[in-house]
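Engineer: what follows is a predicted structure for the sequence shown.
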Amino acid sequence: MRVEQGFQPTPYTEGNPFTTDPVLPNLLKRLLPRDVHEEVYGDLERFGLKVLTTLHDLTSKTSEPRVVQYDQWGRRIDDLQTSEGWRGLKAQMQEEGVIGIPFERKYGEFSRVYGFMKQFIAIGDSDVISCPFAMTDGTSRVLELVGSPAVKRDIFPRLTSRDPSLAFTAGQWMTERPGGSDVSQTETIARPVSNASSPYGPVYRIDGFKWFSSATDSDIAVALARTGPPESGSRGLSLFLIPLRRPLIRPVDAPRPPALTNNIKIHRLKNKFGTKILPTAELSLEGAEGYLLGEVNQGVKFITPVLNITRIHSALTSVGSIRKCLAIATAYSSVRAISGGRQLLKDNVLHVAELARAHLTYRALTHFVFGVVLLLGKTECKVATDDEVLRLRLLTPAVKAFAADKASGVMEECMTMLGGQGYMEESRIGTVLKDAMVEKIWEGTTTVLSLDMVRAAAKPGVLHASASTISNMHQWANTIVSSCPADLVHRLAERLATLRICVTEVISAYTNPSTPLLSRPTLALFAYTTSALYLLEHAIWAHESGEATANTDIEVFRRWIDEGGLLPALQDVRRVKTAGADRTKMDAEIVYGNTSTTQVVDDLPISARL
């Protein structure tokens, strides 16, 4: 039998990733003022169709990058070659203003929601092009804050440009071999060049080795380098703007020079589990020219905006990846027939129940992410309250860690919902899953971020109360719960009580940490609780506005409290708080064995050991 004979599976068709999504249209309606919403909605609808066509076609033309280090005459050239599809995706996203929209600020603080939502619906059909744009976004913010007048004139406008022939992308170089996430062990050295000057800032000669440089095809990078003695740790680091190629500013029609023009050598491209389309390299800096950003030895302080913004991008990528996989699984359920062809998957209650479970997590994470995005927009536009600024600091590491942790499990379930077809690369679920798993590592693992949460919670007014300010977290939660109308309070009384208990438990855990083991489960409980608050806020809005989705939104909140994982997270925190000192000892024995027993065995004669 030929393949075209016999039964022919029906291909599924994805809908517009914005207008057919069960969350985004109503979420946008709630977050944006009416006039902004009317203007933005049409553009997102148009772009959604572009994602399904132009961007999807470009992903079929992407391939892994490669480096040609030497030419035929043995000369070092370090020619980084990327694919037509990769370059096309970059140009499309620049034209769409993915970076430009937040900095044009046409819609004030709501520009962040607009720009992030545009990127969100493209995730899954843009081959991790979001990575260089995340770093470009963060770098743009740093230059906006501390760049010299010349930097703001020549470089910042290119980072935010919608013209691909002019637009720059940026990288972020911090990771080195000794420290990984611990930048205090940075080995890269920056020395001032006394006889050189630049309008972009004090000129330094930079020597070192950067272990991970994502988006190596970018035009500039922000990098940490040591300007103080090694024993000063992170307090001896400064932030630099480094051109990857010189001259940095050149005519549009001029050929792009190699990185060697700024004494930067590509040692090799990383052989990664996923994100293989993204050019990530090990770089050797051998006298590269860089320009100091901000004050000397204040690099960690000045690079913080990059970290905060890229962490939100990371969360966005995790949840956007879920969106893509769920869209595929949901579309497939409408065409796949089972039971001898008599029933579609969408009519099978067991299958729909599993889809609903996955959608529940997606809804909670989407509301969480865009709640943080709105706080970012308010903070950048200087319209945020002091409490909102503090809350953004606390929510940023939480949403990044939580979204990354939850994403892979949901995507795996989506893969199984297609059966064997889901395991095929053509479905793209496998590619999206492998690419998204890096978000558990990039910009901080869950353990690193849980410790960052402890530091953030220690700031006055963030969590614990003082004589003059009540807890930020408690005040915010109480404001949302108290806004619940009486009829909803009656329907949700038990869940609202549970939510209040969780808020109290989170504040207690951060205010009086009993053991270092508490940081991870407390982050999880905090994230479950925060996402529940955002779901409740949306359900109240839908109920009071008479939205057609109101009952669904209320049910989503109820299920997230009862079934989403909040109650087990609460139990985990309580268990760890009461755990005795022997637990860490037993952890070590579970992992490494009982060393005292091993020693006794080693002391026995060989015959006895046999």
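Structural biologist: That came through, no problem. Residues are numbered from 1 along each chain as shown.
Engineer: CA atoms for contacts and neighbours, from now on please.
Structural biologist: Noted.
Engineer: which residues in the stretch 251-400 of the chain form helices?
Structural biologist: Secondary structure of the stretch 251-400 of the chain, counting by DSSP state H, counting those that start in this stretch: helices at 299-333, 349-380, 386-416.
Engineer: in the shortest one, what's buried?
Structural biologist: If I follow you right, that is helix 386-416. When burial is assessed from 16 or more other CA atoms under 10 Å, helix 386-416 yields the following buried residues: 388-408, 410-415.
Engineer: tell me the helix or strand right after that helix.
Structural biologist: Heading C-terminal from helix 386-416, the first helix or strand you meet, by DSSP states H and E, is helix 420-423.
Engineer: which strands and helices sit next to that next one?
Structural biologist: helix 386-416, helix 429-436 (3 or more CA pairs under 8 Å, 6 or more residues apart in numbering; DSSP states H and E).
Engineer: redo that, cut-off 7 Å
Structural biologist: For helix 420-423, the elements it packs on are helix 386-416, judged by 3 or more CA pairs under 7 Å, 6 or more residues apart in numbering; DSSP states H and E.
Engineer: so the helix it packs on versus helix 429-436, what angle?
Structural biologist: Interaxial angle, helix 386-416 versus helix 429-436 (axes from the mean of the first three to the mean of the last three CA atoms, to 10 degrees): 150 degrees.
Engineer: want to compare, so here's the second one:
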Amino acid sequence: MPLTYSPPIRDMQFVLHEWLGVTKHLQQLPRYAEFDQDTFNAVLEEAGKFASEVLAPTNSVGDLQGCQLDRTNHSVTTPDGFKEAYAQYVEAGWPALACEPEYGGQGLPFVINQCVFEMLNSANQAWTMYPGLSHGAYEALHAHGSDSLKALYLPKLTSGQWTGTMCLTEPHCGTDLGLLRTKAEPQADGSYALTGNKIFISAGEHDMAENIVHLVLARLPDAPAGSKGISLFVVSKFKLDANGELGERNPIFCTGLEHKMGIHGNATAQLTLDGAIGHLVGEPHKGLMAMFVMMNGARLGVGNQSLGLTEIAFQNALAYAKERLQMRSLSGPKAPELPADPIIVHPDVRHQLMSAKAYAEGGRMLGSYCGLLLDQAHHSADAEQRQQALSQLALLTPVVKAFLTDNGLSATIGCQQVFGGHGYIQETGMEQLVRDARINLIYEGTNAVQALDLLGRKVLGDQGKALTAFGKQIGAWGKEHSQEPKLIEFLLPLQNLGERLTELTQALGGKAMRNPDEVGVAAVDYLRIVGHLTFGWLWAQAAQVALAAIADGKTDPIYPAKLETAKFYFTRLMPEVETAFKRLQANANTVLKTSHALA
């Protein structure tokens, strides 16, 4: 019984149109003034067909076959069907969806592109990483590349004729990029010759496109030590002439593929640069700033990957629970005509299913909300709105990456549990989802690094301004709806959690001034609390929309389902914060003063 996938179009429409009011917000931005709801719906419908009909059948094949490296010529062959699916993807114009029209793009909003990529991630995360990284390379070049580099690379990244990568990690350094050693030597013609080794490069070599555009971090000869001495370069797999035509092979070669726990269909490459010719992107020694455009986009993308996995895990576990017969309900038979009841009647099965549903639909709301923030940050005519959107997006990006991926692993494991022993074998596909989900907590900055970024940089680093503004936004919404009695069960816990978070933040700020290690001890729990506050706000809003629709006489079953899921979230998932608060009250030395235990 292989995995099946049905695009959650109705829920996306609820999120985009009934909750977020995305068309109204987007039409206030000059770039998107002419787009309408019907256009967005049509895009989602077609993307859903591609994801479910073309891409999903390649998922288990990719997991079983993996990628193959030919060491004689450093070429990599992707699994059966990957190349063909990518050709259809390109032919349909999907790579160009959210790219600039001046480079051949269709100019659609990022928030719609995020919804498309959620469906692609559900269908096959490993495959989706190839075009996903291309979009990140496009954004970094668009933001920091010279006009000549943009003209050379962006049209073919937009069309999908070429794909992209981000080359950061080296064998001796992961997150600490200040340790990287790859060198870039200036050449007489203004180019640079790069020499060094990179590891863990997703989509680093493959046969799906004619060329690969690598964005590589390296050091110039006069570079200062540490992260302030890093520059960014664009290195093409093939050397290009002045017209952008492919020439001889550039000496950036795949010398190995990582043997991984999951995402087998993606070529996670070891790359060796042996005098590979590249060109500077942005200013010398400011490569990290330029690369952060790509890295922040990638962090939103990784959250989206786990959202996609959570959705497909939920769908398949729900279908299985309705069909699988096992024992009788504790309160008496629910299907007396059958030899046993479907397992969906059992409380723990329902708990696992509802957890996955609440995390998937909450993640969809958060991902769409951040997608709209990105559109506003880039395209609003109002400078104040652009700044507010950027500030809130910076605050929420580590939450998207860490909270959604934590939840995604928990949800895929829970959905695997629904299958019992059948979840542990290959035939159902559930164990693949667990393995694929595991990487999302690790790459693009581990979730502990995201937590440090949130607490240390985004909250304490700006004296809590962004968090305070976000809290006021939540508080204002709560005050607006405070006279709606059916919302009280959501509003009171939300208000209480917001007040406790404010007190906690102030206390942690004081502790951090005395001992910076306090931030490291507190960060992971702190992010979980902020994540639950954010999800609580989103689910309270979803409940308000559902209650209003029911009061208006609408009979779509999505509305009572939203209400039930919101209640489940507040009573069964949000209470996790109590454990986090309790841990944060403990003395940090129970973690820090453990020299004997860890000797």
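Structural biologist: Perfect, thanks for sending it. This is a predicted model, so every value here is computed, not measured.
Engineer: hang on, the earlier thing: in CSV, list the helices of the stretch 251-400 of structure 1 along with distance to residue 485 of structure 1.
Structural biologist: Converted to CSV, the helices of the stretch 251-400 of structure 1 look like this (distance: least, CA to CA, whole Å):
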stretch, distance to residue 485 of structure 1
helix 299-333, 30
helix 349-380, 21
helix 386-416, 24
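Engineer: how far does stretch 71-81 of structure 2 stretch from one end to the other?
Structural biologist: 22 Å (CA to CA, to the nearest Å).
Engineer: list the contacts of it.
Structural biologist: 58, 61-62, 65-70, 205-207, 253-255, 265 (CA atoms under 7 Å, 6 or more residues apart in numbering).
Engineer: quick check: PyMOL command selecting the buried ones in these.
Structural biologist: Only the buried entries of these go into this PyMOL selection, using 16+ other CA under 10 Å:
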select buried, resi 58+61+62+66+67+68+69+205+206+253+254+255+265
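Engineer: in helices, which of the contacts of stretch 71-81 of structure 2 fall?
Structural biologist: If you go by DSSP state H, the contacts of stretch 71-81 of structure 2 have 61, 62, 65 in helices.
Engineer: the second one and residue 83 of structure 2: what is the separation?
Structural biologist: When you say that, I think you mean residue 62 of structure 2. Taking CA to CA, one finds residue 62 of structure 2 at 11 Å from residue 83 of structure 2.
Engineer: so what corresponds to residue 26 of structure 1 in structure 2?
Structural biologist: Aligned counterpart of residue 26 of structure 1 in structure 2: residue 14 (TM-score structural alignment).
Engineer: residue 415 of structure 1 too?
Structural biologist: Checking TM-score structural alignment: residue 415 of structure 1 goes with residue 416.
Engineer: that match contacts residue 430, correct?
Structural biologist: Yes. At 5.5 Å, residue 416 of structure 2 counts as touching residue 430 under the criterion of CA atoms under 7 Å.
Engineer: just give me the match in structure 2 for residue 129 of structure 1.
Structural biologist: Per TM-score structural alignment, residue 129 of structure 1 is aligned with residue 127.
Engineer: from residue 407 of structure 2, how far off is that match?
Structural biologist: 22 Å.
Engineer: residue 236 of structure 2 -> structure 1?
Structural biologist: Checking TM-score structural alignment: residue 236 of structure 2 goes with residue 243.
Engineer: quick one: the strands in structure 1?
Structural biologist: Applying DSSP state E to structure 1 gives strands spanning 66-70, 76-81, 170-173, 189-192, 203-213, 220-226, 237-243, 264-269, 281-293, 337-338, 343-344.
Engineer: relative to residue 96 of structure 1, which of the ones you listed is closest?
Structural biologist: strand 170-173 (17.5 Å; CA to CA).
Engineer: how far apart are that closest one and its match in structure 2?
Structural biologist: Superposed on structure 2, strand 170-173 of structure 1 shows a mean distance of 0.4 Å to its aligned residues (mean CA distance after the TM-score superposition for structure 1).
Engineer: buried set for that strand?
Structural biologist: 170, 171, 172, 173.
Engineer: pick out whichever of the residues you listed sits closest to residue 601 of structure 1.
Structural biologist: For these, the nearest to residue 601 of structure 1 is residue 173 (48.8 Å; CA to CA).
Engineer: for the closest one, give its distance to residue 202 of structure 1.
Structural biologist: 19 Å.
Engineer: ditto for residue 386 of structure 1
Structural biologist: 34 Å.
Engineer: which one is the residue mapped onto residue 147 of structure 1 from structure 2 nearest to, not counting chain neighbours?
Structural biologist: Matched to structure 2 by TM-score structural alignment, residue 147 of structure 1 sits across from residue 145. Excluding its sequence neighbours, the residue lying closest to residue 145 of structure 2 (CA to CA, 6 or more residues apart in numbering) is residue 281, at 5.1 Å.
Engineer: distance between stretch 575-586 of structure 2 and the chain's centre?
Structural biologist: Relative to its chain's centre, stretch 575-586 of structure 2 lies at 26 Å (CA atoms, centre = their mean, to the nearest Å).
Engineer: give me the buried positions along that stretch.
Structural biologist: 577, 580, 581, 584.
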